[in-house]
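Enquirer: Sequence first, predicted model second:
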Amino acid sequence: MATPHLAGVAALLNSSHPDWSPAAIKSAIMTTAHTVDREGKPIADEASGNMDPASVFAMGAGHVDPSKANDPGLIYDIKPEEYIGYLCGGLKYSESQVSGVAGRRIQCSAVKNIAADQLNLPSISVNLGKSPLHKLGVTSSNRTVSRTVTNVGEANSVFSVKVDEPEGVSVKVTPQMLQFSSLNEEKSYTVELSADGKPPGKYSEGQLRWISNKHVVRSPISVTF
């Protein structure tokens, strides 16, 4: 039943914010979702058999809250040309495939290629394991991604970052504070993720939150080793 519910929430947000793109609506839904149940306990994964806390792979961003999604504070937006760069660079589609999606002739060599973890999504997923040069003994023990947020809350607002680091990973966010003076103002930040000792397993997860006096904008973090 998730699909029809989310379609209804997206329709409500589109009605309230007709100028928002599909990416902005998706961002509002994801960054305001709950990760705890009504008793304040972590959302459980029924499929685990033991009602273990659900991972990001089981629950996604969390339980949708339409009211909060209508006023998310910040959104992660994506322009059409960014998707083209992602199809070329992130998904490695052929030029004919990208042209078919775009509805016009695209030359991937003429656009800025965007890696999968660099697309301006409201979540962060990186691989700190084997690099493409792993046969030569090269590993990617650190990765830096960038994100851009747009202020859709209060004109004058300040957000401070709080990070719950994934196990086995050190996270550095620059800058650690975002100050806005107008609506629709954009600010960018970078997130440096570094493997910290022996990996705890194949995956590790955490979260990044931008917090103001009114909003909490949460992004799940997933790391593969």
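Expert: Looks like it came in fine.

Enquirer: alpha carbons only for contacts and neighbour counts from here, please
Expert: OK.

Enquirer: Grab the longest helix from the chain for me.
Expert: The longest helix of the chain (DSSP state H) is helix 2-16.

Enquirer: Please name every helix or strand in contact with that one.
Expert: Contact partners of helix 2-16 among helices and strands, from 3 or more C-alpha pairs under 8 Å, 6 or more residues apart in numbering; DSSP states H and E: helix 22-31.

Enquirer: tell me what the helix it packs on is packed against?
Expert: helix 2-16, helix 66-69, strand 74-75, strand 216-224.

Enquirer: need the next SSE after the third one, C-terminal direction.
Expert: Note on strand 74-75: by DSSP states H and E, the next helix or strand toward the C-terminus is helix 80-89.

Enquirer: putting a second one here so we can go through both:
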Amino acid sequence: MSCPQARGAAAYVKSVHRDWSTAMIMSALITTATPMNTPGNAGTNDLKYVYDASEGDYIAMLCTQGYNATQLALIIGSNTTACSNGSTSTAAASAGDLNYPTMAARADPGKNFTLVVPRTITNVGASGVAAVYDMKVIFTDPADNLAVAVAPSRLEFNTQTPKASFTVTVSGVVPAAGQVISAAVVWSDNEHQVRSPVVVYTDSDD
């Protein structure tokens, strides 16, 4: 019975969009959820709370984490897949490049950092209808030492371009150990919103 509400919501989305992948369903739930902001959740961050990813993307992520062919076979259930440095696949080149709805990074306390995150978003709206989404960045925590830039700041979709790519660059310094700073990249067409949390954290001294 782990997270029955989330499972029920996922099942509902699947009943309406039977051709959606698991990654798309997860993305839809994450990017459209209302941020929790109640006294019982004071001090929490966005990481608690539609991007698509294929099997090849997850395999590439495992490869960047050092998994070998034997370990991959145990996870995938087949020994036909192996990591290849010379692969021409467009799958993630690093773990952070996995096309995931959220973006998170660890920073060293008091040191400058820059995180560059590529993402691709898929338009799953009405077929043949053009859509334009503009971007804004919302900081949910005081972030005087953090900057978030997104390029491009406008995405346009039509029947010829159902997908659009953008890059999020997060830079600055997190001054204290154990600190978490969160923001959100929000795409909107004045009717719909797609919200992706951005979290930067430091390890505690403990």
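Expert: Nice, I can see it. The structure displayed is predicted, hence computed values, not measured ones.

Enquirer: Give me the TM-score for this pair.
Expert: Overlay of the two chains. TM-score (TM-score structural alignment, normalised by the length of structure 2): 0.82; 190 aligned residues with a C-alpha RMSD of 2.3 Å.

Enquirer: picking that back up, buried deepest among the helices and strands packed on helix 22-31 of structure 1, which one?
Expert: Most buried of these, by mean neighbour count (mean count of other C-alpha atoms under 10 Å): strand 74-75, with a mean of 29.

Enquirer: Can you give the distance of that one from its chain's centre?
Expert: 11 Å (C-alpha atoms, centre = their mean, to the nearest Å).

Enquirer: elements contacting that strand?
Expert: Strand 74-75 of structure 1 sits against helix 22-31, strand 142-151, with contacts defined as 3+ C-alpha pairs under 8 Å, 6+ apart.

Enquirer: Next, format those as CSV and append distance to residue 121 of structure 1 and mean neighbour count.
Expert: As requested, those are exported to CSV (distance: least, C-alpha to C-alpha, whole Å; neighbours: other C-alpha atoms under 10 Å):
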stretch, distance to residue 121 of structure 1, mean neighbour count
helix 22-31, 7, 24
strand 142-151, 8, 18
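
Enquirer: what's around residue 133 of structure 2, how many residues?
Expert: Residues near residue 133 of structure 2, counting by other C-alpha atoms under 10 Å, number 18.

Enquirer: oh sorry, the question was meant for residue 76 of structure 2
Expert: Neighbour tally, residue 76 of structure 2, other C-alpha under 10 Å: 12.

Enquirer: Kindly report the same for the one 5 residues further on.
Expert: When neighbours are counted by other C-alpha under 10 Å, residue 81 of structure 2 registers 15.

Enquirer: pretty sure it is touching residue 73, no?
Expert: Yes: Residue 81 of structure 2 lies in contact with residue 73 (C-alpha atoms under 8 Å); the separation is 7.1 Å.

Enquirer: what's the counterpart of residue 96 of structure 1 in structure 2?
Expert: Using TM-score structural alignment as the criterion, residue 96 of structure 1 maps onto residue 70 of structure 2.

Enquirer: What residue, apart from its backbone neighbours, is nearest that match spatially?
Expert: residue 79 (7.4 Å; C-alpha to C-alpha, 6 or more residues apart in numbering).

Enquirer: who's in contact with residue 218 of structure 1?
Expert: 30, 31, 32, 122, 207, 208, 209, 210 (C-alpha atoms under 8 Å, 6 or more residues apart in numbering).

Enquirer: Top of those by number of neighbours, please.
Expert: Using other C-alpha under 10 Å as the neighbour criterion, residue 31 leads the contacts of residue 218 of structure 1 with 29 neighbours.

Enquirer: can I assume it is in contact with residue 61?
Expert: Yes: at 7.3 Å, residue 31 of structure 1 counts as touching residue 61 under the criterion of C-alpha under 8 Å.

Enquirer: Next, show the common contact partners of these two.
Expert: With C-alpha under 8 Å, 6+ apart as the test, residue 31 of structure 1 and residue 61 both reach residue 219.

Enquirer: The most centrally placed residue in structure 1 and residue 185 of structure 1: what is the separation?
Expert: Geometric centre of structure 1, nearest residue: residue 123, 1.6 Å, by C-alpha atoms, centre = their mean. Distance of residue 123 of structure 1 to residue 185 of structure 1, computed by C-alpha to C-alpha, to the nearest Å: 20 Å.

Enquirer: again with residue 87 of structure 1
Expert: Residue 87 of structure 1 sits 27 Å away from residue 185 of structure 1, going by C-alpha to C-alpha.

Enquirer: One more: residue 225 of structure 1?
Expert: Remark: distance between residue 225 of structure 1 and residue 185 of structure 1 (C-alpha to C-alpha) = 36 Å.

Enquirer: How about residue 26 of structure 1?
Expert: 19 Å.

Enquirer: same question, residue 177 of structure 1
Expert: Using C-alpha to C-alpha, residue 177 of structure 1 is found at 15 Å from residue 185 of structure 1.
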